[in-house]
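In: Provide a 3D model corresponding to the input given below.
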Amino acid sequence: MQGNVDRKAPPPPTGDGGPRLSAQDKAQRDLLTGAILFAASILFVVNGSTAMGQVIDALSGLGAGVEEVLTIAVLLNVALILFGYRRYRDLQQEVAHRAAAEERARSLAAIDPLTDFYNRRSLLEQGAAMIADAHGRGRAVAVLLLDLDHFKTVNDIHGHEAGDHVLKVVAERIARVMPPHALAARLGGDEFACTCIFDPAHPETVERVAEDVVAALSHGVAYGSSELIVSTSLGLSRSDCDGDQIDVLIRRADIAMYSAKNAGRNRHAWFAFAMEEELHRRSVIEAAMRRGIAQGEFVPYYEPQMDLLSGELLGFEMLARWESPELGLTGPDQFIHVAEETGMIGELSFAVMRRAFSDARNWDPALTLSVNISPSQLRDPWLSQKLLKLLLETGYPANRLEVEITETCLFENLELAKTIVQSLKNQGIRIALDDFGTGYSSLAHLRALPFDRIKIDRSFVTAMGDNGENAAIVTAIARLGESLGLPVTAEGVETLAIETQLRGIGLAKGQGWHFGKPMTIEQTRRMLADRGMLPARERTVAPTDNGVPPRQTLSFG
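Out: Here you go, the predicted model:
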């Protein structure tokens, strides 16, 4: 592969993995072969000269000819010489083959065979040498660590052969934009790292390299008749931070890379010690979450959904809250992204839904319950079976459940989403498209999936009074829902003025703090009891249906 990156291999390994003779054995064998060849040559000279003398005497009439024993000796000498020469030639060929094998082994041990970049071990070795050299000249070393965005989607949809093609093209593009004598490595999967020397007084040179890498990888990759779309999130660290070990710099660049990914992907970020502190905090939260799920600390809260025309209570949206002994009452913005990234979201979601279904199964039959499904859950082909099993176990009616999914959920695998949605609808569960207007192609998704409701994103609704464009968007969505025969719910109804505007547009359903903030089960029971929407035996606030005693009621002011 052509480019600016340095691919000088490190020192060869100790062997090629096959059986090897010891140095002493090889020396003894070579010595024996040499001794045989030398002795045969000496004997041939002695015997050959004697035989030739007898031949000359015989030809001149002075002798009787060559003795038979001497003739045999000469022939044996010739045979030994031929044997020795052949063995010497075989040894030379063996040396050449073994040298080639050692070169192959050295290459396999040092170089990633797919991209021709260094592997992790080689980068650590060469990077340490680069740091020592740079510091000796008053220079610094930058580490760029990058991870491809949406690479898993390429593998899932187009196959691993397409994924390998993308990795090769990515390596070629990285090699073209890196400065001379930079090191480039593939650390594994779709993760790459590069190191380069720079003047510490001018870190902007490294910034430009990072920007060039991000720009180079933002273009599609041609594969057959398709164009595969990937981008990269890139983290940067530099050797004049505390600690100059290459592994420390790689770890810090990795932390910065995840910061860039969390900030929206397709960008770069420099490492800062605050990132490390945040990572530690996240680690603490993750450990506490794992304990909290097992101990029932994640509980449902209920946000009322109202009929805007009659003021009638129609149902609730279930929202997860974490009642942590250490952190106190914690909202989803603090833990949902951690649950998504660590794979806990499914367990957490079903734990909270189990409590909510048990809470709500005996409420007034007219009341519905809405629950949100995360993007990662919609990638689970068994989601519908798991949800139906939970409904059977808790006794909650499927026709009183509304599952809300966002357009983000549909972006990665629309076909699987169609299968899951249809399976849920076959059981009587209703499906709502949440956060409408903020996704990728809302109209296309409305055509593709059999939704029962549209929910307008709260960002449009809350700004209706101050922004005419938002009011126009809400009106357009209401008209779209009317033309498609889909009911529309407005989220973020926080004032009487907004409620009045929505009624004027003709919207029939809304939710937001104007009608009440998310409530605990005790507060929700109290609200239902006041409206006569609980069975008589449950109109006193007592332990919940799932056997969990009432928690301390929180004041919302």
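
In: going forward, measure contacts and count neighbours with C-alpha atoms only.
Out: Will do.

In: Arg120 against Arg186, yeah?
Out: Yes: the criterion here is Cα atoms under 8 Å, and Arg120 meets it with Arg186 at 6.8 Å.

In: another sequence for comparison is provided below:
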Amino acid sequence: MKADSISGKQNNLHSSGIYDELTQSYNRAFYQEMLDEFVTSTLSLGKPLNAILININQFAKINNFYSLQAGDSILISLCMRIREFFNHQQVLIRMNGDEFMILVSDNVDLELLERLYETLSTPYHVNGNILECSVRLAYLLNLNLSFNVNNLYSSLASSINFAKRAKINLIKFDPVHSELSYNKLDFPAAIQKLFDEDRFFIVLQPVGTDINQIIGYEVLVRLDLDGNILNPDMFIDYIMENGFSSKLNQLMLDKVILLLQNECWSHLLSTTQLKISINLALSVENFLLHVDELLKVYVINKELFQNVQLEFEITENQLMPDDAKNSHFFRQLIEKVHQFGIRLALDDFGVAYSSLQRLMECRFDTVKLDMSFARALNPRHDNYENSLAIFEAISFYARKMNIDLVAEGIETLEQLRILQGIGYKYFQGYILGQTLAFIDACQLHMEKYSQS
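Out: As a prediction, this is how the structure comes out:
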């Protein structure tokens, strides 16, 4: 359907106030005044209707660094590409300076959307210069009459906002995006929906003493939003602030138990001992009660852990500074889990409320150095000497206190050998292997174990 045939009311677009002269597209006034009629008439004819919102990444920087004229040229070229891509069979609306909505009355699938993204993100030629300009796309396919079109833009905009935070470029609208993007909506209901739909899953990251010498795995949680896989830093604050940390911890332990019941893992653990570390989300309030609930599940399934050294991890930012009561709670936690033969690790050490006094007070079994320290662990890096000195100092105190150290973020063989040279034994990072689904991790471990 061509844009100029939408309605008889639009014969004189230029004088009607619903047309953007620069980009030769409709403007927001069209969306506000005529969209409902257009959507209703299209769907009433039994035609499919799909909506796509395009957001130009960092468009203000293009205007500021080059010129407003350069920005205008990109807008004009982008709209021309859209029309050519859809063979002029679309409705194009400029929603604001750097956002456009496309309404397509034709079949649209993920492959087509990926090609559209590539088309619009191809560099633009402006006044003899080649300008990089990428976009983000949010889409809602197969609109129906039950959908409130007045919320169409805000719905897709919430997905764009979510995509920016998740650093992804193509995202399908999900009501969860709205609920997680705007404080006025019901956070607990949105998060509960994620649990009800089993959107959380676990992956395993290897921990080892050297390449091809894996001694265990850290269990990490991921969130699947229609194929967009999110790391915890994108959702963990929502989980903890809304009282779902205990539910997430329970989910992770339950999934580890299912893992251990799997035939592959059962066979592997019949001949191999491994450490399994679960990274917990703990809030200080009621956290001992939450841990008690985990321990009850552990006791019921203890026979599955016969060849597993279970370790709970907490991140350093869960330790508040200069809080004696907080330290007391964590000492209680350590004593409690030790009664069940479970170890406790402090993760991401060195970036939040670090202090050697904290290690002395709480006496963790394992301390995992934050990956940021490893970035300078390169003789050609300006801060190499300082980085090496920090690793050596922490290693000295850890040995004195009988604490196992794990260096995180180790990506190169050079980093690995440097740390081994100053006494480090345990490592985590891409040099040892990327995160894997639990079946893949088991099969890979079996292959390496059978070769050793």
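
In: and Arg120 and Arg186 of the first structure? Which one has more around it.
Out: When neighbours are counted by other Cα atoms under 10 Å, Arg120 of the first structure and Arg186 differ, and Arg186 comes out ahead with 25 against 18.

In: how close does the more buried one sit to Ala129 of the first structure?
Out: 18 Å (Cα to Cα, to the nearest Å).

In: before we move on, what about Leu443 of the first structure?
Out: For Leu443 of the first structure relative to Ala129 of the first structure (Cα to Cα), the value is 56 Å.

In: same deal with Thr406 of the first structure?
Out: 50 Å.

In: higher neighbour count, those two?
Out: Thr406 (20 against 12).

In: what about the residue nearest the centre of the first structure, is that helix, strand or coil?
Out: Central residue of the first structure (Cα atoms, centre = their mean): Lys152, 7.2 Å from the mean position. Recorded secondary structure, Lys152 of the first structure: helix (DSSP: H, G, I helix; E, B strand; the rest coil).

In: and it, what pairs with it in the second structure?
Out: In the second structure, no residue is matched to Lys152 of the first structure (TM-score structural alignment).

In: also Leu486 of the first structure?
Out: Using TM-score structural alignment as the criterion, Leu486 of the first structure maps onto Ile403 of the second structure.

In: also Ala432 of the first structure?
Out: Applying TM-score structural alignment, one finds that Ala432 of the first structure aligns to Ala345 in the second structure.

In: Phe364 of the second structure versus that match, what's the distance?
Out: Taken as Cα to Cα, the span from Ala345 of the second structure to Phe364 of the second structure is 6 Å.

In: kindly report the same for Phe65 of the second structure.
Out: Relative to Phe364 of the second structure, and taking Cα to Cα, Phe65 of the second structure is found at 51 Å.

In: more neighbours: which of those two?
Out: The neighbour comparison of Phe65 of the second structure against Phe364 (other Cα under 10 Å) goes to Phe364, with 21 against 10.

In: contacts only, for the aligned partner of that one in the first structure.
Out: Under the alignment (TM-score structural alignment), Phe364 of the second structure pairs with Phe451 of the first structure. By Cα atoms under 8 Å, 6 or more residues apart in numbering, the residues touching Phe451 of the first structure are 430-433, 486.

In: swap the cut-off to 7 Å and go again
Out: Listed by Cα atoms under 7 Å, 6 or more residues apart in numbering, the contact set of Phe451 of the first structure reads 431-433.

In: can you tell me the SS state at it?
Out: Quick answer, by three-state DSSP: Phe451 of the first structure is coil.

In: would you quantify the distance from the aligned residue in the first structure for Val219 of the second structure to Pro397 of the first structure?
Out: Under the alignment by TM-score structural alignment, Val219 of the second structure pairs with Met318 in the first structure. Distance, Met318 of the first structure to Pro397 of the first structure, by Cα to Cα: 16 Å.

In: what about these two, which has more around it?
Out: Using other Cα under 10 Å as the criterion, Met318 of the first structure and Pro397 rank with Met318 on top: 22 against 19.

In: the more buried one belongs to a helix?
Out: No: assignment of Met318 of the first structure by three-state DSSP gives strand, placing it outside any helix.

In: which stretch of helix or strand covers the nearest residue to it once chain neighbours are set aside?
Out: Using Cα to Cα, 6 or more residues apart in numbering and skipping residues adjacent in sequence, the residue nearest Met318 of the first structure is Tyr302, 4.9 Å away. Secondary structure from DSSP states H and E places Tyr302 of the first structure in strand 298-307.

In: please enumerate the helices of the stretch 101-250 of the second structure.
Out: Listed in chain order, the helices of the stretch 101-250 of the second structure (DSSP state H, counting those that start in this stretch) span 110-121, 152-166, 175-181, 187-196, 236-241, 245-261.

In: of all those, which one comes closest to Arg375 of the second structure?
Out: helix 152-166 (22.9 Å; Cα to Cα).

In: hmm, back to that, need the contact list for the match of Ala432 of the first structure.
Out: By Cα under 7 Å, 6+ apart, Ala345 of the second structure lies in contact with 311-314, 364-367.

In: ok, now Phe427 of the second structure?
Out: For Phe427 of the second structure, the contact set (Cα under 7 Å, 6+ apart) comprises 207-209, 406-408, 410.

In: what lines up with it in the first structure?
Out: That one, Phe427 of the second structure, aligns with Gly510 by TM-score structural alignment.

In: going on from the helix or strand where that match lies, what's the next piece of helix or strand?
Out: Assigned by DSSP H and E, Gly510 of the first structure belongs to strand 509-511. Next helix or strand after strand 509-511 of the first structure toward the C-terminus (DSSP H and E): helix 521-530.

In: mean deviation, that following helix versus the second structure?
Out: Taken over the aligned residues, the distance from helix 521-530 of the first structure to the second structure averages 1.8 Å (mean Cα distance after the TM-score superposition for the first structure).

In: give me the buried positions along that helix.
Out: For helix 521-530 of the first structure, a neighbour-count test (16 or more other Cα atoms under 10 Å) marks 521-529 as buried.

In: residue boundaries of the helices in the stretch 51-200 of the first structure?
Out: Using DSSP H, counting those that start in this stretch, the helices of the stretch 51-200 of the first structure run over residues 68-110, 120-136, 151-158, 160-177.

In: between these, which gets nearest to Leu388 of the first structure?
Out: Closest to Leu388 of the first structure of the helices of the stretch 51-200 of the first structure is helix 151-158 (Cα to Cα; 26.9 Å).

In: could you give the angle of that closest one to helix 160-177?
Out: 140 degrees (axes from the mean of the first three to the mean of the last three Cα atoms, to 10 degrees).

In: other SSEs contacting helix 151-158 of the first structure?
Out: Secondary structure elements in contact with helix 151-158 of the first structure, counted by 3 or more Cα pairs under 7 Å, 6 or more residues apart in numbering; DSSP states H and E, are helix 160-177.
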